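Peer 1: What shape does this take:
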Amino acid sequence: MGISDSDFNFVRTFIHNRAGIVLEPGKEYLADARLSPLLRQSSFKNLSELVAELRTNSFSPWNSKVVDVLTTNETSFFRDHAPFEALRTYVIPELIAARRCEKRLNIWYAASSTGQEPYSVAMLLAEHIPELATWDVSHLATDISTEALDRARQGRYAQFETNRGLPATYLEKYFDRDGLEWVLKDYIRKAVRFEELNLNKAWPALPSMDIVMMRNVMIYFDLESKRDILGKVAHLLRPDGCLFLGAAETTMHFDERFSQARRDRSGCYRCDMQYKQTG
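Peer 2: Have a look, this model is predicted:
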């Protein structure tokens, strides 16, 4: 038996309030498909009992489990390629020139899922920009899903995950095989720090960022949430810092302070300092 209309409406409100995610009307099938597997992990007889738990217990451990399964964790190594080429060819080289005295870079991956994106950048820097080995490079990766973060910290991936976007040379150089899985070498895995963070709630104190990777997450938020998040990013970025969005995302109509760094497909944006100072 599928999810009822009243339960679906509650779940829509629940996930919007908890994570800012917009679950459109007509997506009952999605809620049913994502939530039903939780029944096998519990004593709930049906989805109505699970939703009843959410309705009556705001501290239930099932609250975070429901957020986890309703959060889209689609990701892959070097996804879309163009952003990583932009990092390699002009973003990182320009930042190195500007930071040569301080020798420090802060990179934030704001929706890191199971870790493929931050690990891709860590490998990219090790492979192409060895100069940064002597720098203090901070890779902070955050996500709302505790389950995804637990997986990311392990740096352990199945064969089908490494087949998606990861060059064979990188697999041989930066991973060790363990049975049917591949495990990142410690120096790459330990370079990235994973923390829980909900983009739609109050953010903890964060250092000024040189690069913010916020790819393929804004599309799930409503207009107000997009404007609020972009406003926070504008104040967090250093004057010559870069924000990366997904291929289907834009700052247009949401925050006039941002504009594309170059006319390419990288999704790289910079914040106009004139607007930033008055925004």
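
Peer 1: For the rest of this, base every contact and every neighbour count on C-alpha atoms.
Peer 2: Will do.

Peer 1: mind listing what Lys27 touches?
Peer 2: With contacts defined as CA atoms under 8 Å, 6 or more residues apart in numbering, Lys27 has no neighbours.

Peer 1: any idea how far it lies from Ala33?
Peer 2: Going from Lys27 to Ala33 by CA to CA, to the nearest Å gives 10 Å.

Peer 1: Strands along the stretch 1-150 of the chain, start to end?
Peer 2: For the stretch 1-150 of the chain, the strands defined by DSSP state E, counting those that start in this stretch cover 104-109, 136-143.

Peer 1: contacts for the shortest one?
Peer 2: Residues external to strand 104-109 that are found in contact with it (CA under 8 Å, 6+ apart): 99, 117-118, 135-142, 207-214.

Peer 1: same thing but 10 Å
Peer 2: Contacts to strand 104-109, defined as CA atoms under 10 Å, 6 or more residues apart in numbering, come from residues 92, 95-96, 99, 115, 117-118, 121, 132, 134-143, 192-194, 206-215, 237-238, 241-244.

Peer 1: to compare against the first, here's another:
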Amino acid sequence: MTPLDYEYLRKLLRERSGLDLSADKQYLVESRLVPLARRNGLAGIGELVQKVKAGSEALTIDVIEAMTTNETFFFRDKIPFDHLRQAVIPELIQARAAKRSLRIWCAASSTGQEPYSIAMVLKEFATELSGWRVEIIATDISLGVLEKARAGIFSQFEVQRGLPIQLLVRHFRQVGELWQLNADIRAMVQHRQLNLLQDFSHLGTFDLIFCRNVLIYFDQETKLGVFNRLARALEPDGTLALGAAESIVGITEAFKPYPDRRGLYRPNTARDRAGLKLVAAAG
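Peer 2: Sure thing, here's the model as predicted:
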């Protein structure tokens, strides 16, 4: 792979997926794209780049999917799901009692472990949510991972990562050496393709948004744009959940942290943002 090929791929990935590769990640690109080139009968990355430049949209999508990190597991980081169970859902049930409706968005949902973890938590509130309209929308840029997520079939290794044994017994059935989620949990989640770099206002507004462990791959300008659009997609009293290594600090004033709820944020009102500007000006 030539330096020019690498720079072209860096620019392509940044513009199409938000992935911001540093200058020293050639090894990562080679490890993921050389096998893709071979599967397409190409001699190497140079020839792959030429075909992408020539306008092969199918190959471009394959490149983006190959480079997208899809690391995920059930109840990842645990703490956000403890908050969900102990505080967020009970508070939303109280706040939405009049309209009896709850909308949750899991962005960058990968192979489905995160939205299905949310669904299993909601199942614990089946009595309180009886008769409610409950939606879980799971989106990802990759059609491949969405297809796997819809099937709800996971390996022994995947169900052993973060999934308590009692939930495995309760919500899965064994199919040979694999495990499939029961139909009632799968039916709780709607899977859709979505690129976070594009407008997502058509999804409507949500009471809770999980956007975890994806923005760490974006540059600051891209993060700011996504945060601003997420703020518009969240109800004024809604909650945003970010990954353990992610933060809004120094990026946006659209959100503020929840006290004593690590990783959770709520929208800043116009008054809150005005106050922040006054404090900054006074300083």
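
Peer 1: picking that back up, for Phe258 of the first structure, find the nearest of the strands of the stretch 1-150 of the first structure.
Peer 2: strand 104-109 (17.6 Å; CA to CA).

Peer 1: which residues of the second structure does the closest one align to?
Peer 2: The aligned range for strand 104-109 of the first structure in the second structure is 101-106, by TM-score structural alignment.

Peer 1: Can you state the mean residue-to-residue distance of the matching stretch versus the first structure?
Peer 2: For stretch 101-106 of the second structure, the mean deviation from the first structure after alignment is 0.4 Å (mean CA distance after the TM-score superposition for the first structure).

Peer 1: Give the aligned range of stretch 170-186 of the first structure in the second structure.
Peer 2: Counting by TM-score structural alignment, stretch 170-186 of the first structure corresponds to residues 167-183.

Peer 1: Not counting its own residues, what contacts that stretch?
Peer 2: By CA under 10 Å, 6+ apart, stretch 167-183 of the second structure touches 116-117, 120-121, 150-160, 184-187.

Peer 1: switch to 7 Å and redo it
Peer 2: Here stretch 167-183 of the second structure makes contact (CA atoms under 7 Å, 6 or more residues apart in numbering) with Gly152, Ile153, Phe154, Ser155, Gln156.

Peer 1: what do we get in the first structure for His83 of the second structure?
Peer 2: Using TM-score structural alignment, the equivalent of His83 of the second structure in the first structure is Ala86.

Peer 1: just wondering, since we're on its match, how far is it from Arg215 of the first structure?
Peer 2: To Arg215 of the first structure, Ala86 of the first structure is 14 Å away according to CA to CA.

Peer 1: Between the two, tell me which one has more neighbours.
Peer 2: Neighbour tally, Ala86 of the first structure and Arg215, criterion other CA atoms under 10 Å: the higher count belongs to Arg215, 23 against 19.

Peer 1: wait, doesn't Gln193 of the second structure sit right on Gly144?
Peer 2: No. Look at Gln193 of the second structure against Gly144 with CA atoms under 7 Å: they stay out of range, at 10.0 Å.

Peer 1: and the end-to-end length of the match of stretch 170-186 of the first structure?
Peer 2: Across stretch 167-183 of the second structure, the terminal residues are separated by 14 Å (CA to CA).
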